[in-house]
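> Here's my sequence, what's the structure:
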Amino acid sequence: MTDVARPPFDDAVARALAEFDDLVVVSMSSDEIPRVRASGVAAPLAELTAHGAFERDELLVPGWREDDPPVGVVVYTPAVVRRPAPVILHLHGGGLIAGNADSDMPATAELAERTGCAIVSVEYRLAPEHPYPAALEDAAAALRWLAGPDAPAALDGDRIIVAGVSAGGGLAAATALFARDQGGPRIAGLVLLCPMLDHRSDSESARQMAGHGSWDRGANATAWAAYLADVEGGVPPYASPAVADSLAGLPPTFIDVGSAETFRDECVAFARRMWADGGDAELHVWPGGAHAFDFLAPWTVLARDARRAREEWLRRLLHRI
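Below is the predicted model of the structure:
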């Protein structure tokens, strides 16, 4: 049996995958979820706040329903605020089974500082303890609070960009679909970084990258099974955005993904469907990028180019709204 042809990794990304093999999650079983959770390392407070560029506060906001538990959010407000700042509503990665509100934060803080934004990061509930729709409802509750009268005055609830990494990117897309269909708050833009959009994980790239990279279809299947444990019948688009009948009416969207990763084809398909439905999407497929390559190896030329592209897109968006 011959090996499946795969696109090559960027040389620097390949070295990072070999060096940080403890961060590589392939063929994960449900028994390994505690190990994946424990592998997350909290960044120092100085990095979380971009060395004092932001003030950090932990708050509780009302849950989606009256009897739901409150949702934790971490608010990063620019240290100097002359007028209400646009807000990145951040949804962290971790396969919907790991991570916390401070995950991915140094990179998100860098993006926010360079574009004049504040950040609200959501401590959404994780599967398998809290399967769908818990994470979606927590994200929707945070969005509703942020757009309402009880959010801090320094945050501009009319300029909300919903962003997410990996599972958080899929959750961001699901939150936008939910807000569109349920008459929720207006979202000014979506930033989907290597988003986890399709529970089926049967694309060509998913098959190509099985057993390789930093997150493969085996790990993906375990994560989706945990998240969808209580779903009966068809999987709803608010869980798996790729199955939505239409992507019309979504806000302007930035999508990026690596060429050598599991989610490549589902991200390309999502952008193509947005265009077909009359939407505004910018897609970047970074040659040689593994899953979440710019978080795994932020010092690489490829990572710097990827971060610069999303920064430029967000600046253009903010000039329009």
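
> contacts, neighbours, all on C-alpha from now
OK.

> Pull the number of nearby residues for Ile97.
Counted by other CA atoms under 10 Å, the residues lying close to Ile97 total 25.

> For the longest helix along the chain, buried residues please.
If each helix of the chain is counted by residues according to DSSP state H, the longest one is helix 301-320. Under the neighbour-count criterion of 16 or more other CA atoms under 10 Å, helix 301-320 has Leu302, Ala303, Ala306, Arg307, Arg310, Glu311, Leu314, Leu318 buried.

> same check, this time on stretch 262-273
Thr262, Phe263, Arg264, Asp265, Glu266, Cys267, Val268, Phe270, Ala271, Arg273.

> so which two of the residues you listed are the farthest from each other?
Within the buried residues of stretch 262-273, Thr262 and Arg273 form the most distant pair, 18.8 Å apart (CA to CA).

> surely Ala229 meets Pro131?
Yes. Counting by CA atoms under 8 Å, Ala229 does reach Pro131; the two are 6.3 Å apart.

> Which one's more surrounded, those two?
Set Ala229 next to Pro131 and count neighbours by other CA under 10 Å: Pro131 wins out with 21 against 14.

> Would you do the same for the sequence below? I want to compare the two.
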Amino acid sequence: MSEISNLSFHVKDPFSWGQHGKHTAFKFVPTLPRNKQVGVLDVEGTDAHKRVGTYIWPRDRCDKEYNDRDDVTLEDGTEPLVGITIHGGAYVHMSAEEKCSTSIIPKRLMESGLFLEIHSVEYRLIHYSAFPGALLDVASVFDNLINERKVPPSRIVIVGDSAGGNLALALARFIKDERHEDTPAGLLLLSPWCDPSFSFPFNPTTQRRRPNEGIDYLMDTPVPRALIIESFIGCTSGTGQGCPTCTQQQSHTFIKRSLFKQRKRTSQQHNLLPDHISVHSPYISPASLHLKDEEDLFEDFPPTFISYGTAERLEDEIKVLIERMERNNVDLTTNVAEDGVHDLLILGFWNERQKDAIWNDIFNWSRDLSLKSIP
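Modelled structure (predicted):
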């Protein structure tokens, strides 16, 4: 209903101070310095957003560095993990606040005893910024953990559900492309939205449909969904159909590394390409069928855990994501929930036994990550 009516829920103003919660403390961290805004973040002009809000689990870790702790190591002698959680909500809903339904994810991860702390990012939704605003926000938190809180990158786990999984994939790609020496410990993806280009028809007379219609609660209303993606990528056509660059088969090829400056130069030379990122960029739609000839999409990605259900609307694109990661020899672990709907771990009404089985797999995977030594 919210998709059709163009309403948002559980949204927080990212520029305002957040309230401390029972388990969390709110803190602003500085936006990534301009000299570190490279690659896909290298956009002409100045981003006015100077700080990024985070909710830190637990609240007593708000101002501490990684080694400032009583429990120097876990019981098995390993160093604890630190999480960055990125909430879902199609880039229009939800918040990192403790009371939001998606916050069950950092809460359960903390209960595992494997994480020293978790930083839930209050990134900018499309109400406040088009791409790469949200990516800049999560990259800022990642950089702050390493350089201010002195967390070794090999202890950091990037976590995202639904649209948060899309943003987690983009952050992992940014690190791979521009900060390879800071490869994180792992990437935890829960029902990741990995092909927003699905919302744009390849042929204007043909509307593509996602699977499991009438089973999953996730809606796929064509025009509202396409308008969301247009807003996210900064397309100004406003028709819900995407611009020519969004729908042309080879539209992604002019941004080998998705650089805005390259895109602007190409636009000036040919007067065809708009001043926004392509919906088929691997930063936006890494499972896009238009990227099928890209052989190294996930080369050097960190160990990854993917969970999804066989009754969710994103099933097909997640399978493409898994296939591509396997082709690039990513250290991949998957959990497939039989008859599971989208992002079921945040649902209070879902089968607890099935949710517990998924959590147990996540905890086992996280434990394996924690056993790896710090380089």
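
> rewinding a little: the longest helix of structure 1 corresponds to what range in structure 2?
Under TM-score structural alignment, helix 301-320 of structure 1 corresponds to residues 353-372 of structure 2.

> what ranges do the helices span in the stretch 151-300 of structure 2?
Taking DSSP state H, counting those that start in this stretch as the test, the helices found in the stretch 151-300 of structure 2 are 163-178, 222-233, 244-247, 260-270.

> Show me what the first one is packed against.
Other helices and strands packing on helix 163-178 of structure 2, by 3 or more CA pairs under 8 Å, 6 or more residues apart in numbering; DSSP states H and E, are strand 81-86, helix 133-147, strand 156-161, strand 186-190.

> so the shortest one matches what in structure 1?
Residue correspondence for strand 186-190 of structure 2 in structure 1, counting by TM-score structural alignment: residues 189-193.

> picking that back up, for the match of helix 301-320 of structure 1, what is the distance to the chain centroid?
20 Å (CA atoms, centre = their mean, to the nearest Å).

> Stretch 223-236 of structure 2 now?
17 Å.

> Pull out the buried positions in it.
223-235.

> Check stretch 285-296 of structure 1 too.
In stretch 285-296 of structure 1, counting by 16+ other CA under 10 Å, buried: Val285, Trp286, Gly288, Gly289, Ala290, His291, Ala292, Phe293, Asp294, Leu296.

> Just give me the closest of those to His90 of structure 1.
Nearest member of the buried residues of stretch 285-296 of structure 1 to His90 of structure 1, counting by CA to CA, is Ala292, at 15.6 Å.

> Distance of the aligned residue in structure 2 for that closest one relative to Gly88 of structure 2?
Correspondence of Ala292 of structure 1 to structure 2, assessed by TM-score structural alignment: Asp343. Between Asp343 of structure 2 and Gly88 of structure 2 the computed distance is 9 Å (CA to CA, to the nearest Å).

> shared neighbours of the two, which are they?
Counting by CA atoms under 8 Å, 6 or more residues apart in numbering, the contacts common to Asp343 of structure 2 and Gly88 are Asp161, Ser162.

> which residues in structure 2 form strands?
For structure 2, applying DSSP state E gives strands covering 25-30, 51-57, 81-86, 115-122, 156-161, 186-190, 304-309, 332-337.

> pretty sure Glu266 of structure 1 is touching His199, no?
No. Using CA under 8 Å, Glu266 of structure 1 makes no contact with His199, being 10.0 Å away.
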